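S.K.: next comes the sequence, and after it the predicted model I'd like to discuss.
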Amino acid sequence: MKKGLISSLLMLYVVIVPWDVVYAADENRYGYSEGNEELLLSGLKNLNSQELDLALSDLEQLTKRRPDFRLAQLVYADILAAQAQGAPLSVKGDTNKQKIDGLISEAKARLLMDLEKPSRNMLPADMLKLSGTQKHIIVIDTRLSRLFLFENRDGVPVLVDDFYASYGRAGVGKEKRGDLKTPLGVYFITNRLKDEDLPSRYGSGALPINYPNIWDQRLGKTGSGIWVHGSPVETYSRPPKASEGCISLTNPDFIKLDSQIDYRNTPVLVGYKIRWIDKQDWLEQSKHFGTLIRQWASDWESQDHQRYIANYSSEYNDGKRNFKQFDRYKRRVNGSKKYIRIGLENLSLYRYPDNPDLVVATFKQSYKSSNLNGTSIKRQYWKFERGRWRIAYEGLPSKGNP
């Protein structure tokens, strides 16, 4: 068999599987995903070891289960073509070459994930501390075209599922509206959109995230409508680079994801290459970063202005005040208090996967002083500079432009 999968199937596909019968036998409009990837990987591995009959058996079963799984149809048709004609159809011209290349990329991404799938005792290094109110955390590795779903069990993340995922057709590192790239960073789901309220290209529903967040806006990034969503209803899955910047799952996988998470309180970490560490190392790291925030609160309570302001970056800007203005303001306000007491609840800390010198802290702050009391949700962006972590922004959580 020639390297790179084998056929220009999309011309065949219209003949083999008419679109109007794709879902006809499905009680569930979007069908099911359980076992599909396992059958595909088994078929590809059998193909690689020249076990063609076994590969055909796997792929025949899969194409019957999911007639709209284009990659499975591609491999299946090409094995048949290779047996019948002595050569795969994919090397006999470049009809639909771009679409075929996309399917080949999907096969490579799925195989890469199978090779590099982390063991159960490994955790993403950038999930620093989980809030007790966050029941699930989403981590997306675009290099692997994979979405990982973690459950928060007593403050420790436990991997409970993972899904193949497509991202921006122009890659990652979104900078401006229309660049067709997926943003990298730490985000939060802001809403849930049902399939009946969306165009069919979004499939079984959508979960908008808060891009551009306050840090994106500070860097001059533009754009809107970055969602985690399903796939166009006429197909099962898409090539790795297929969206306009969103994260796209198969429709059954999106339904499964959506059924588990709380859309009002789920972080989404998006990175090009997620770094994994041993669970014990993760636990030690989590303690360290939790101490960082508690020390900031203690310095504030001390009413020693130099101790307090040393926690802030010279590049601090909250949209109202730069560092010098903030310095003067806090010196005056804190100096007028007889006492200050700071309470912290529901603290979460996440590091930018592709910028290890940037951490996002979110918590419920209780403030008590001699002349003012109040509670609020605060979000801080901490930068590592001049040998220590410092706050470059603090304020209310941003909703982005969903």
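M.R.: Cool, the structure landed.
S.K.: rest of the way, CA atoms for contacts and neighbours
M.R.: Will do.
S.K.: ok, how many other residues are close to residue 120?
M.R.: 11 (other Cα atoms under 10 Å).
S.K.: number of residues surrounding the nearest residue to it once chain neighbours are set aside?
M.R.: In this structure, residue 120 finds its nearest non-sequential neighbour in residue 159, 7.4 Å apart by Cα to Cα, 6 or more residues apart in numbering. By other Cα under 10 Å, 21 other residues sit near residue 159.
S.K.: other residues contacting the strand or helix carrying residue 159?
M.R.: According to DSSP states H and E, residue 159 maps onto strand 156-164. Here strand 156-164 makes contact (Cα atoms under 8 Å, 6 or more residues apart in numbering) with 110, 120, 123, 130, 137, 145-152, 249-250, 253.
S.K.: run the chain-centre distance for it.
M.R.: Taking the mean of its C-alpha atoms, strand 156-164 sits 12 Å from the chain's own mean (Cα atoms, centre = their mean, to the nearest Å).
S.K.: I'd like the next helix or strand past it.
M.R.: Next along the chain from strand 156-164, counting by DSSP H and E, comes strand 167-168.
S.K.: please, which helix or strand holds the residue nearest the centre of the chain?
M.R.: When Cα atoms, centre = their mean is applied to the chain, the residue found nearest the centroid is residue 140 (3.2 Å). Using DSSP H and E, residue 140 sits in strand 136-141.
S.K.: try this one next to it:
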Amino acid sequence: MTNRLRISLSASRARLIAGCLSGAIFLPSIAMAESAETQLLSGFKSIHDYSFNQAMQHIETLANENPKYQLAQLMKADFLAIKAGKSRWIQEYRKAYPKKVHSLLEEAKVRWQATGLTHQTESEILGQFVLKSSAQPYLVIVNSEAHRLFLYQQTAGAYHEVANYYVSIGRKGTGKQFKGDLKTPIGVYQIVKQLSDRQLPELYGVAALTLNYPNQWDKQLGRTGSGIWLHGTPRSTYSRPPMASKGCVVLNNPAMADLIDRYRLPPETPVIIASKTEVLPVPSDTAEILQSNNKQQVLSRINEWLREQQEYEVDWSKVGVFHYPGEKDMYYVTFPTHVKGREQMVEQFWKKTTDQNGWQLVLKVQQTSPSQKTQVAYNIASR
């Protein structure tokens, strides 16, 4: 067989694999925290480059090292079928198990698309949500449409991305309104506490970080349900399809272990869960100027209010101000303070008004410690 023929066959095989795993292909532009994901993305890049043998090597390594990674096993089977000249087996398997294969192909699609998130776009995502860094050492932003969790660490008064992971969300998407709707909430939440492996049913994997859904704004709007967490996956599988939970944000177990063991996310860490439409780049220079002016107006009004009130002393350097996703012209403010010798966390919700002040405090929440939210966090069955 000539070299030209070998190259032609390899290209044809790679095109067939790419066709089977339909979806747009983007090249990786950021370092991935997990070696498994690195292998997966390297395999995708080889498919993009029509390098059949190299792609097969990456996927075989991934599948062999992670025997419970169903997407890797499906891709490995596809490669072996094509190599054996039995490409019809691929379609036969898809017809026999349509639901299972569809969920795996959806995972492949969102994994491919996520590699198109450039560092610049990630900075824009952070810039649209964070008006001012809080006292908390970490910040979590979940882009629900891209199925990515971005972790930021505070350094020198500003947040910088340190990791990002693939996540699964609610079966019915986002915008949770009531108990049992199988949706993931959109909003700003706080981590309440960590639950270890021994405290959890197998469904939740190696650990969980509970969130304070419904927060006070959700309750104000009549939203119900509870038990919305960040958690891992059962050991019977490596990862879950993009939309497979009852409302939680689900990571694979290596990623969840990272959050718990490597980064040790503390209680009261802000978790912003947003939709894709809210993380698009700013469309024009004019819009950017307006956004900058709006930001300064918000910060000035909040700072002024804090200086005028007599209820407690506030260190402005520890005040966090975040755009609240899912709500027009609303901001979430959080800061620590001391009242009668006891440390308390204060959460505020500010909205734009038509009066001369421009911005108004519409809701305030005060608690002595994160443990006050534990009752909500332990309600596993509610969702």
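M.R.: Looks like it arrived, so ask away. All values reported here derive from a predicted model rather than from experimental measurement.
S.K.: mean shift of the helix or strand just after the strand holding residue 140 of the first structure relative to the second structure?
M.R.: Per DSSP H and E, the first helix or strand lying C-terminal to strand 136-141 of the first structure is strand 146-153. Compared with the second structure after fitting, strand 146-153 of the first structure has a mean deviation of 0.5 Å; criterion: mean Cα distance after the TM-score superposition for the first structure.
S.K.: next one: stretch 71-85 of the first structure
M.R.: Relative to the second structure, stretch 71-85 of the first structure is 1.4 Å off (mean Cα distance after the TM-score superposition for the first structure).
S.K.: coming back round to it: would you confirm that the residue nearest to the centre of the first structure contacts residue 275?
M.R.: No - taking contacts as Cα atoms under 8 Å, residue 140 of the first structure lies outside contact range of residue 275: 11.3 Å.
S.K.: list the buried ones in stretch 366-382 of the first structure?
M.R.: For stretch 366-382 of the first structure, burial by neighbour count (16 or more other Cα atoms under 10 Å) applies to 367, 368, 369, 378, 379, 380, 381, 382.
S.K.: same thing with stretch 163-183 of the first structure?
M.R.: 163-175, 179-183.
S.K.: rewinding a little: what's the strand holding residue 140 of the first structure aligned against in the second structure?
M.R.: Residues 138-143 of the second structure are matched to strand 136-141 of the first structure when aligned by TM-score structural alignment.
S.K.: for the residue nearest to residue 402 of the first structure when sequence neighbours are not counted, what are its contacts?
M.R.: By the measure of Cα to Cα, 6+ apart, the closest residue to residue 402 of the first structure outside its immediate chain neighbours is residue 225, 4.4 Å from it. Neighbouring residues of residue 225 of the first structure by Cα under 8 Å, 6+ apart: 208, 211, 246, 401, 402.
S.K.: ok, now residue 2 of the first structure?
M.R.: residue 88.
S.K.: kindly report the same for residue 41 of the first structure.
M.R.: 110, 111.
S.K.: where does it land in three-state SS?
M.R.: helix (DSSP: H, G, I helix; E, B strand; the rest coil).
S.K.: kindly report the same for residue 362 of the second structure.
M.R.: strand.
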